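> What follows is a predicted structure for the sequence shown.
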Amino acid sequence: MGWFTAPDYWLGRLVFQRALAAVYLVAFLTAALQFRALLGERGMLPIPRFVARVPFRRAPSLFHLRYSDGLFAAVAWGGCAVSAALLAGADAWLPLWGALLLWLVPWALYLSIVNVGQTWYGFGWESLLLETGFLAVFLGNDEVAPPVVVLFLLRWILFRVEFGAGLIKLRGDPCWRNLTCLYYHHETQPMPGPLSWFFHRLPAPLHKAETAANHLTQLVVPFLLFTPQPVATAAAALMILTQLWLVASGNFAWLNWITVVLALSAVRWPGGPPPAGSAPPLWYEVLVLAVAALLVFLSHRPVRNMISRRQVMNRSFDPLHLVNTYGAFGTVGRIRHEVVIEGTLDEVPREDSGWREYEFRGKPGDVRHWPRQFAPYHLRLDWMMWFAALSPAYAGPWFGALVERLLENDRDTLRLLRRSPFPRDRPPRFVRARLFRYRYTTWPELRATGACWDRTFVREFLAPTRLAGPARDD
């Protein structure tokens, strides 16, 4: 079946696979370095409790068979190792069936993590990585040319990511329709980056031009992905340019990078003739076509969601995350609130006690602390602190456990922070949380104070709290 493969895309497949392996590597590294405090046996949302109440069929995971922190570490670091091997091109050294199995490993391992990750893994880019990673299993290696149907389905994912995000904006906040959302977004986004202050201070007409360009890229350009070359390549290039603009303006974990990876699959790269490969074996053709038929059938659910007036964002329709719906920032906040956590060594907490502030790695805190670039690395606790500031309901499942760990000076929890104000052997007696309104300073204020933020106290978020009993030993 000569129509089955697209030899001209052999270099595009290579670039896509190596880039996807790099995103996998970041995702597994994030899991390995943060899981103990978030999900471990003594974490804020322990996995053993989750698997005890949620059956395997609803959340397939290796950890339903057995859980220990050592096993999770092995899965996460093992995922890092496999991802690094794929980044180095290990799949090219294997027979076709071996390459497929090797690409299946990181998908299965990361699925096991996401399905027990609870709130900490409730982000759309988790499903996007899994959906993309599942399709990557069937791209093959140098033994065969890339299958046309898999390349088409990768573009279909990219279409849903961009077009779905565009629709959710038009149906959502009116500021997207009057082109004013970027008057606020760079200041109120979940985790600003080092350039976000400067993006916020761009002239209003340029903000409107940014928004109009976003609508064009998300609502018109995606259809060009399914046109002949070189138009499809030009459409993918526009999407990549837009995503790099977003990378520069904020910290969105690997959302922008996995979107770039998908766009790379639509590019027909200039290059020499493809490696001499053999005709695809029959079993491979049957397998790819069967998987494609399944994914096309499952796609009716995200399509129905996109055309619905009640469109939802970032929804997975099956426990394997095979076909999902995406979207972001249907509503843009006008005011930025931040939860500031403080502790004191005083035996009796008073307003004039020596309250000391905990500093997070990515979320705004100290008004003089300029934001840093962390993406594609994902600071999960910092992101959830942004949601907590939007509504205490988001903090319900885990915030109390966080406060408890801070009162204990829990080592794994403190590693998630930039700085704890208390020495290791002297935990605070009380911890409290207060809500502040943050805004970017103006140019004169920045020159006068050196602070990129100004903040104003709003209200108490959590009254001074202490441990009910003696702190646990590490």
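Received it, and whenever you're ready, just let me know what you need. Numbering: from 1, shown residues only.

> For the rest of this, base every contact and every neighbour count on C-alpha atoms.
Will do.

> neighbours of the residue lying closest to residue 466 once chain neighbours are set aside, just the number please.
Leaving aside its chain neighbours, residue 466 sits nearest to residue 430 (4.7 Å; criterion: C-alpha to C-alpha, 6 or more residues apart in numbering). By the measure other C-alpha atoms under 10 Å, the count of residues near residue 430 is 23.

> show me the contacts for residue 430.
Taking C-alpha atoms under 8 Å, 6 or more residues apart in numbering, we find residue 430 in contact with 343, 344, 345, 346, 349, 407, 464, 465, 466, 467.

> Hmm, residue 354 and the fourth one touching each other?
Yes - using C-alpha atoms under 8 Å, residue 346 is in contact with residue 354, at 7.1 Å.

> which residues touch stretch 67-76?
Outside stretch 67-76, the residues that touch it by C-alpha under 8 Å, 6+ apart are 28, 29, 31, 32, 36, 40, 41, 47, 48, 109.

> how about CSV for the residues you listed, with neighbour count, secondary structure and distance to residue 259 added?
As requested, these are arranged in CSV below (neighbours: other C-alpha atoms under 10 Å; DSSP: H, G, I helix; E, B strand; the rest coil; distance: C-alpha to C-alpha, whole Å):
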residue, neighbour count, secondary structure, distance to residue 259
28, 25, helix, 18
29, 19, helix, 19
31, 27, helix, 20
32, 19, helix, 23
36, 22, helix, 29
40, 21, coil, 30
41, 17, coil, 34
47, 25, helix, 30
48, 18, helix, 33
109, 18, helix, 21
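
> next helix or strand past the helix or strand where residue 263 lies?
Using DSSP states H and E, residue 263 falls within helix 255-264. Where DSSP H and E defines the elements, the next helix or strand beyond helix 255-264 is helix 282-298.

> here comes the other one, which I'd like you to weigh against the first:
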Amino acid sequence: MDLAAWTQWAGASDYDVARFVLQRGVAAIACLAFLSALAQFPALVGEHGLLPVPRFMERPYARRLPVVWRWWRYTDRRLRMLAGGGAVVSFAVVLGLPQRAPWWVPMVCFLVLWLAYLSISDVGQTFWAFGWESLLVEALFTVAFLGADDVAPPIVVVFALRWLVFRLEFGAGMIKMRGDRSWRDLTALYYHHETQPMPNPVSRTAHLLPRRVHRLETLGSHFVQLVVPFFLFAPQPVASVAAALVLLTQLWLVVSGNFAWLNWITLVLTFAAVDDRSVGAVLPWLEPAVTAGPTATPVSFVAVTVVVGGLLAWLSWPAARNLVSRRQLMNASFNRWHLANAYGAFGSVTQQRDEVIVEGTLAEAPAEEDWQPYEFRGKPGDPRRRPGQFAPYHLRLDWLMWFLPLGADDRWFRVFVVRLLEADRPTLRLLGHDPFGGERPRWVRARMFRYRFATRAERRATGLYWIRQERYLLLAPVELGRRPRG
């Protein structure tokens, strides 16, 4: 018997476009994540960062992590080498260079990226403690086994990626239904567009939509997250239709918010349920390209993918139980390799927006008018400034500033204030504007404000995007090496 013919069952020869999107899309997001680490990691958690990695690696927990820093002592220079190398390999995959080689070459490239990014995210502490970090890690591992251009995409991996999207979407839907009552009574989106961590240029317009639209928006979200994911496993073209619904909702989230690469990688992964015929039906000019894919399925490739599929199925048991658990965990990893994770987002919705405004002054005995605000790149500050678009790039310091009023651990913030008093250049480069042009301020303080979007009438009358009201002094004025004033 011809073993190659016998193993053709393992090849999904009508998913060549899906593989093209999955490999290059995940690699593009990985490239962005590595570049983000190059720009932000040293200042946030580097040798002289707000939460230094060398200190973190002294903990017993850190010594059990599967990261390169256990054998290769951490330095900022080595981090830049790791992140820079990851960006180069990722970009090569985006160009399709490894895919022209034998099937194991792209596999090795993606596994290297998986281990490299795992080593970065595992020691990033609170600045890398986001669900989409584990999502990227898991995606890099799973996409590694899609093969090269001259072999058919393995059906086992295609379904493993659909299972990943199912956990992502259904988990998010269930955490909403089990969490905040506003999701159940369809009022969550009365607040969400205004109070989300980092609004974008469209967020205010979305917030000002009629409330009946917000209720329909919430109902549609529940349908797509709680019902549609089951149809990702249906025969075609049903699976492609289900994927299209997920794609549409993710595109709306891309348009209306700044959720780093969460929605972008979800868009990419959802293509695992889109076959070539469906692509050809929507984009007829691609028909010749999508009907001439490879059909070969080497025995060695089948063996590897079957083993990987079995491994992912075995590791998925805790995540599957979590989906039906009354005490569902959100964005949790059940193994140190960050595979088969639990996902979810916004199990509760903040109904009011508080912002920490950090200010400094050069005056020795400052009057109120002497205080000047530090402006961040993305988070709201100046009420006249329209929110910007930064996703899929992740502004980590800005996101942590959103969590600060919610009672999150503020150890990093105390060090951040010291860095401002020192006029530390790496820290200042993370900001949008330093009012002192690199000069050391004499004092730094922080005030808490309540923010809301300006109504259309308020916008016309004042030119403001935000209306804010001071609540209280969060941090009394501090001077370098001294206790707070007052």
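Happy to help now that I have it. As the structure is a prediction and not an experimental result, all values here were calculated from the model.

> Select only the buried ones of the contacts of residue 430 of the first structure in ChimeraX?
With 16 or more other C-alpha atoms under 10 Å as the burial test, the buried ones among these are selected in ChimeraX as follows:
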select :343,344,345,349,407,464,465,466,467
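
> now, which of the contacts of residue 430 of the first structure lie within helices?
residue 407 (DSSP state H).

> need the contacts of residue 430 of the first structure in JSON lines with distance to residue 90 of the first structure, can you?
Converted to JSON lines, those look like this (distance: C-alpha to C-alpha, whole Å):
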{"residue": "343", "distance to residue 90 of the first structure": "50"}
{"residue": "344", "distance to residue 90 of the first structure": "53"}
{"residue": "345", "distance to residue 90 of the first structure": "54"}
{"residue": "346", "distance to residue 90 of the first structure": "58"}
{"residue": "349", "distance to residue 90 of the first structure": "59"}
{"residue": "407", "distance to residue 90 of the first structure": "46"}
{"residue": "464", "distance to residue 90 of the first structure": "54"}
{"residue": "465", "distance to residue 90 of the first structure": "52"}
{"residue": "466", "distance to residue 90 of the first structure": "52"}
{"residue": "467", "distance to residue 90 of the first structure": "51"}
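
> Out of the contacts of residue 430 of the first structure, which comes closest to residue 284 of the first structure?
Each of these was scored against residue 284 of the first structure by C-alpha to C-alpha, and residue 407 proved nearest at 56.4 Å.

> Contact partners for the equivalent of the closest one over in the second structure?
Residue 407 of the first structure maps onto residue 421 in the second structure, with residues paired by TM-score structural alignment. By C-alpha under 8 Å, 6+ apart, the contact set of residue 421 of the second structure is 440, 441, 442, 443, 444, 479, 480.

> Show me what the fourth one aligns to in the first structure.
It stands for residue 443 of the second structure. Using TM-score structural alignment, residue 443 of the second structure pairs with residue 430 in the first structure.

> I'd like the distance from that match to residue 16 of the first structure, if you could.
Counting by C-alpha to C-alpha, to the nearest Å, the gap from residue 430 of the first structure to residue 16 of the first structure is 50 Å.

> Next: residue 25 of the first structure.
14 Å.

> And residue 243 of the first structure, by the same measure?
Residue 243 of the first structure is 16 Å from residue 16 of the first structure, by C-alpha to C-alpha.

> next one: residue 314 of the first structure
23 Å.

> before we move on, back to that, can you check which part of the second structure the helix holding residue 263 of the first structure sits on?
Counting by TM-score structural alignment, helix 255-264 of the first structure sits on residues 262-271 of the second structure.

> same question, stretch 328-345 of the first structure
The alignment of stretch 328-345 of the first structure onto the second structure (TM-score structural alignment) spans residues 345-362.

> Pull out the buried residues from the matching stretch.
Quick answer for stretch 345-362 of the second structure (16+ other C-alpha under 10 Å): 345-350, 353-362.
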